[in-house]
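K.L.:
take this sequence and fold it.
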Amino acid sequence: MKYVTFLLVSVIVSIVTGVPDNSERVTNGVQAAAGDFPYIVSVTVGGGHICGGFIYNEYWIVTSAACVYNYLPSELRITLAQLSLIADDPEEKVLAIYRIVLFDGYDYTSGLHDIALLQTATPIEFSSNINFIPYDEARESPTEKGIFAGWGATYEGGLGTSRLRSIEVTFGSDCKAYGEDQYYPNYMLCAGGSAVDPGNPCSFDEGSPLVQEINGVRYAVGIMSKNKGCGATAEPTIYTRTMPYYPWFVKVAGDQPTPV
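P.N.:
Coordinates of the predicted model:
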């Protein structure tokens, strides 16, 4: 039943949701193992994956506004400690959503402020496979790299993959090709799309975090928002930066736990 629901939602999601059907977006990724990405969650509708997200604290999830802006909290669930969308994983848990909070300035047309918070109906219990991730500003020199994981399609135009996959992403990209009305560098992060990048985020990857290791600690520096295809010659991907939303995070969701 889990697999059937996943396929049905994959086919119809671009028709019945607000996620644009022309923004095909992990290609050429490698499969993740248990505990690799304890902060990543799957956002689901009717048991089917539509987007990714990450754990902010014991009650809040961060995701893309485009993924959830036309839903009621009762329609959404988040799945923790999940690797496979087909089979149940150890420690996998499904939580109901109590509240959806979109950033007030979110613009669906341009993708500006493409960020949302989901409050869970019950607290998240942390473990080796379930944990929050702190956030920070990206280090964006061309020598820097990040990591991205999600359940997105493995090729342009495909359905979401059934297994969590990850890719390495380079920084220093230029997203000017999107135009000034689509790329706002103060609030958006441009990454990937170079000749050395092994792949790109793809459809159903929206909302998943772009992560960078800084001084030995992993930080969420961006949230996958949009790109122009996910093939080998695709343009860089645009992510919503996390740090500009510090005051909003604290106001709505409170502080994050102290890293151990």
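
K.L.:
hey, let's count contacts and neighbours off CA atoms from now on
P.N.:
OK.

K.L.:
spit out the contact partners of the residue lying closest to Ile124 once chain neighbours are set aside.
P.N.:
Nearest non-adjacent residue to Ile124, counting by Cα to Cα, 6 or more residues apart in numbering: Glu58, 4.7 Å away. Contacts for Glu58 (Cα atoms under 8 Å, 6 or more residues apart in numbering) come out as Pro123, Ile124, Glu125, Phe126, Phe132.

K.L.:
change it to 7 Å
P.N.:
Going by Cα atoms under 7 Å, 6 or more residues apart in numbering, Glu58 touches Pro123, Ile124, Glu125.

K.L.:
next one: Asp107
P.N.:
Asp107 neighbours (Cα under 7 Å, 6+ apart): His113.

K.L.:
please identify the helix or strand for it.
P.N.:
Using DSSP states H and E, Asp107 sits within no helix or strand.

K.L.:
and it, how far from Asp114?
P.N.:
7 Å (Cα to Cα, to the nearest Å).

K.L.:
now do the strands in the stretch 1-150 of the chain.
P.N.:
30-31, 40-45, 48-55, 60-63, 76-80, 93-102, 116-120, 145-150 (DSSP state E, counting those that start in this stretch).

K.L.:
which one of those lies nearest to Met243?
P.N.:
Met243 lies closest, by Cα to Cα, to one member of the strands of the stretch 1-150 of the chain: strand 60-63, at 12.6 Å.

K.L.:
give me the contact list for that closest one.
P.N.:
52-56, 115-120, 207-208, 223, 253.

K.L.:
thinking again about what came up before, determine which of the strands of the stretch 1-150 of the chain approaches Val4 most closely.
P.N.:
Among the strands of the stretch 1-150 of the chain, if distance is taken as Cα to Cα, the winner is strand 48-55, at 8.6 Å.

K.L.:
for burial, what's the neighbour tally of Gly158?
P.N.:
17 (other Cα atoms under 10 Å).

K.L.:
skipping adjacent residues, who's closest to Tyr184 in space?
P.N.:
Per Cα to Cα, 6+ apart, closest to Tyr184 is Leu112, 7.2 Å.

K.L.:
helices of the stretch 51-200 of the chain, residue ranges please.
P.N.:
With DSSP state H, counting those that start in this stretch, the ranges of helices along the stretch 51-200 of the chain come out as 65-68.

K.L.:
this one as well, want them side by side:
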Amino acid sequence: MRELLLVSCLLFSVYGASINDPYQLDGRIIGGYQISISNAPYQAAYELNGRQKCGASVISNNYALSAAHCSISDAVASVSIRVGTDQRASGGSVHKASQIINHEKYSTFPSPRFDISLIKVATPFVLSASVKAIPLATVLPAAGSAVATSGWGATSEGGSASAHLLQVQVNVLSQADCKRAYPLRITDQMFCAGVSGGGKDTCQGDSGGPLVHGGQLVGVVSWGVGCARARSPGVYASVPALAAWVKQHAGV
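P.N.:
Coordinates of the predicted model:
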């Protein structure tokens, strides 16, 4: 859904951004290409009342990992996880949520922090060629490393969602460059990825989705300013920084 979180005029005056540059929560794939679910079998869809809202990642038979800003306001009875398909809102198997665990430190000021959540499913995922759990990374890739993110979000800023699963490759930024892009908004639980000059990014509809390097989950799509803009990279919740929390609550 890459929902818009409209931050107050005061916040933007403090941090030097224009009021026309709202944070955008949950991403969409821009500048990407179609893939089969077999190329990203960990990819899941977070659905609310039968409609796709965000992305997610399969991390075990019983749990999917997503973003807290996707799930923080949702009743567990209304949430389900769809896996095993590269088509938006069709195919694969749908699993009702039995528990939602949002990070207890999640907050949105001055930017989304500890933006991670776990969704436990009532009926376990059946692992196969199109449904696989992805291991959690314990260290972030070095700056400049190529990483891949995927989802069904819109393909242009303010555009429509994709009917087919898309993937795009971007590069990890150094934490210093990330902080220069978003002064006073980046914490140790976040990092940035993008490409020089913009043009490739996540945006509306992909929040909570995976960022992958070397077959491991390194990030969760979280926020950014606009989509695929130059000097405004995507910001991801750091899986290595939050892996202990995931293990504590999900055992993986």
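
K.L.:
can you lay out the strands of the stretch 1-150 of the first structure as JSON lines showing mean neighbour count and distance to Ala177 of the first structure?
P.N.:
Shown next, in JSON lines, are the strands of the stretch 1-150 of the first structure (neighbours: other Cα atoms under 10 Å; distance: least, Cα to Cα, whole Å):
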{"stretch": "strand 30-31", "mean neighbour count": "14", "distance to Ala177 of the first structure": "29"}
{"stretch": "strand 40-45", "mean neighbour count": "26", "distance to Ala177 of the first structure": "30"}
{"stretch": "strand 48-55", "mean neighbour count": "27", "distance to Ala177 of the first structure": "25"}
{"stretch": "strand 60-63", "mean neighbour count": "27", "distance to Ala177 of the first structure": "25"}
{"stretch": "strand 76-80", "mean neighbour count": "23", "distance to Ala177 of the first structure": "34"}
{"stretch": "strand 93-102", "mean neighbour count": "18", "distance to Ala177 of the first structure": "27"}
{"stretch": "strand 116-120", "mean neighbour count": "24", "distance to Ala177 of the first structure": "26"}
{"stretch": "strand 145-150", "mean neighbour count": "24", "distance to Ala177 of the first structure": "22"}
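
K.L.:
nearest to Val169 of the first structure, out of those?
P.N.:
It's strand 145-150; of the strands of the stretch 1-150 of the first structure, that one is closest to Val169 of the first structure (Cα to Cα) at 5.0 Å.

K.L.:
identify the residues contacting that closest one?
P.N.:
Here strand 145-150 of the first structure has contacts from 26, 52, 164-171, 205, 208-212, using Cα under 7 Å, 6+ apart.

K.L.:
now do the same for the residue nearest to Ile124 of the first structure: its match in the second structure.
P.N.:
Here Glu58 of the first structure is matched to Asn61 in the second structure, going by TM-score structural alignment.

K.L.:
hang on, Glu92 of the first structure packs against Gln82?
P.N.:
Yes - taking contacts as Cα atoms under 7 Å, Glu92 of the first structure lies within contact range of Gln82: 5.5 Å.

K.L.:
out of those two, which sits in the more crowded spot?
P.N.:
Neighbour count, other Cα under 10 Å: between Glu92 of the first structure and Gln82, Gln82 has more, with 28 against 14.

K.L.:
wait, what's in contact with that one?
P.N.:
Taking Cα under 7 Å, 6+ apart as the test, what Gln82 of the first structure contacts is Asp89, Glu92.

K.L.:
how about Gly31 of the second structure: what's its closest non-neighbour residue?
P.N.:
Nearest to Gly31 of the second structure is Lys200, by Cα to Cα, 6+ apart, at 4.7 Å.

K.L.:
quick check: buried residues in the longest helix seen in the first structure?
P.N.:
Taking DSSP state H as the criterion, the first structure has its longest helix at helix 2-16. Across helix 2-16 of the first structure, burial judged by 16 or more other Cα atoms under 10 Å covers Thr5, Phe6, Leu7, Val9, Ser10, Val13, Ser14.

K.L.:
got a list of contacts for stretch 169-182 of the first structure?
P.N.:
Residues contacting stretch 169-182 of the first structure (Cα under 7 Å, 6+ apart): 110-111, 140-142, 144-148, 183, 190-192, 197, 236.

K.L.:
and which of these is nearest to Thr44 of the first structure?
P.N.:
The nearest one, if we look at the contacts of stretch 169-182 of the first structure relative to Thr44 of the first structure and count by Cα to Cα, is Phe148, at 19.3 Å.

K.L.:
Three-state assignment for the closest residue to that closest one other than its chain neighbours, please.
P.N.:
Once flanking residues are discounted, Phe148 of the first structure sits nearest to Leu210: 4.9 Å by Cα to Cα, 6+ apart. Under DSSP: H, G, I helix; E, B strand; the rest coil, the three-state class of Leu210 of the first structure is strand.
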